[in-house]
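Peer 1: Structure for this input, please:
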Amino acid sequence: MEIDGQPLWVAPSIYVDSKEQGIISLGHRCVLSEHVMLLTHDFSLDRYSEKMGIAPSDMEYETKGKIRIGDYAFIGIRSIIMPGVTIGDGAIVGAGSVVTKSVGDGMVVAGNPARELGTVESAWERNQAQWQLKRRRP
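Peer 2: Presented below is the predicted three-dimensional model:
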């Protein structure tokens, strides 16, 4: 994993499916909540290729892709980030989302599959009155 800055919080329960150096990049002040999964590999079509005789049984097909979590991005609890996805700077991924496509800077996404709900700025404008300012937890 590459750390590009100083993440604010990376929960101890995150799951990373790769030990390959540099395939995951975490930005400055980003947050990865509890039970987030970062999936950098996919072997799903390998079963088809073997069944159809496309690949010998001692070989396997895989695809892999780098994951980048941008500066100040927030990944909600139990979200899954798929191979090749970039979460843009300041973006928010809602709890339980399955992110199959890259998320632009400052965007909010949620769902399975995740879809755009709007910008972080518009979410702040709609919801800011519900939030209370307090000292950050240690």
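Peer 1: okay, CA-based contacts and neighbour counts for the rest of this
Peer 2: Noted.
Peer 1: Secondary structure class of the residue lying farthest from the centre of the chain, three-state.
Peer 2: Computed with CA atoms, centre = their mean, the residue of the chain farthest from its C-alpha average is Gly53, at 34.0 Å. Of the three states, Gly53 takes coil under DSSP: H, G, I helix; E, B strand; the rest coil.
Peer 1: how many other residues sit next to Lys51?
Peer 2: When counting by other CA atoms under 10 Å, one arrives at 12 neighbours for Lys51.
Peer 1: this one as well, want them side by side:
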Amino acid sequence: MSSLAHKIKVAPRVISHEFVVYIKWLLFKIAKNWVILNRISARLRPWLWKKTGVQINGKVCIGYDVYYDVTNAKLLRIDEGAWITSRCLLLCHRRDMSGYRVGDDVNKLPYIKAEVHICKGVHLGMGSIVMPGVTIGEGAIIGAGSVVTKDIPAWTIAVGNPCRVIKEIKQRDDSSGTEKD
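Peer 2: You can find the predicted model right below:
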């Protein structure tokens, strides 16, 4: 028996965590373009996301072509009643540009990883981008195409690049149906 055949036969079968993450990412990249995946109900997509490690609490709705950081899926938390509309991008990592200088290779810069938390009842408008380390407060509405770089308070409407709060949502008086100040 040759030495290579012997090594293959006696080598332990250990699969690294990185390999498993890569396979999940590869399957997602391939499967996301399948027509069948786009036909899956927006209410069933969270089940697929949970399989890759995303923390989903309760029923949420995820639109078509929503991208998220598959390699850091455990850093993404989505609470009950959240609506993530089509073509949104949820990132849990970014390059650390603090040490970047002229002549440096940007590909060798380290990554900064941080949790993204989308709270209960949040609505992300189409094409929004959520950067790492952001918490979007309960009931907040993010306008289409916004780039969320900082925390957004609960019950506000925020739009733009960078995303800024433009309006606070008033509470309704339950007994009369009028707004409270």
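Peer 1: picking that back up, what's the spacing between the residue farthest from the centre of structure 1 and Tyr61 of structure 1?
Peer 2: From Gly53 of structure 1 over to Tyr61 of structure 1 the distance is 12 Å, taken as CA to CA, to the nearest Å.
Peer 1: who touches the aligned residue in structure 2 for Ile81 of structure 1 in this structure?
Peer 2: Residue mapping for Ile81 of structure 1 onto structure 2 gives Val130, with TM-score structural alignment as the criterion. Listed by CA atoms under 8 Å, 6 or more residues apart in numbering, the contact partners of Val130 of structure 2 are Cys88, Leu89, Leu90, Leu91, Val116, Val147, Val148, Thr149.
Peer 1: Any chance of JSON lines for these, columns secondary structure and distance to Lys74 of structure 2?
Peer 2: JSON lines is the format used below for these (DSSP: H, G, I helix; E, B strand; the rest coil; distance: CA to CA, whole Å):
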{"residue": "Cys88", "secondary structure": "coil", "distance to Lys74 of structure 2": "18"}
{"residue": "Leu89", "secondary structure": "strand", "distance to Lys74 of structure 2": "16"}
{"residue": "Leu90", "secondary structure": "strand", "distance to Lys74 of structure 2": "12"}
{"residue": "Leu91", "secondary structure": "coil", "distance to Lys74 of structure 2": "12"}
{"residue": "Val116", "secondary structure": "strand", "distance to Lys74 of structure 2": "10"}
{"residue": "Val147", "secondary structure": "strand", "distance to Lys74 of structure 2": "22"}
{"residue": "Val148", "secondary structure": "strand", "distance to Lys74 of structure 2": "20"}
{"residue": "Thr149", "secondary structure": "coil", "distance to Lys74 of structure 2": "20"}
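Peer 1: Let's see the PyMOL selection covering just the buried ones among these.
Peer 2: When burial is assessed using 16 or more other CA atoms under 10 Å, the buried subset of the contacts of Val130 of structure 2 is captured in PyMOL by this command:
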select buried, resi 88+89+90+91+116+147+148+149
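Peer 1: No further questions, thank you.
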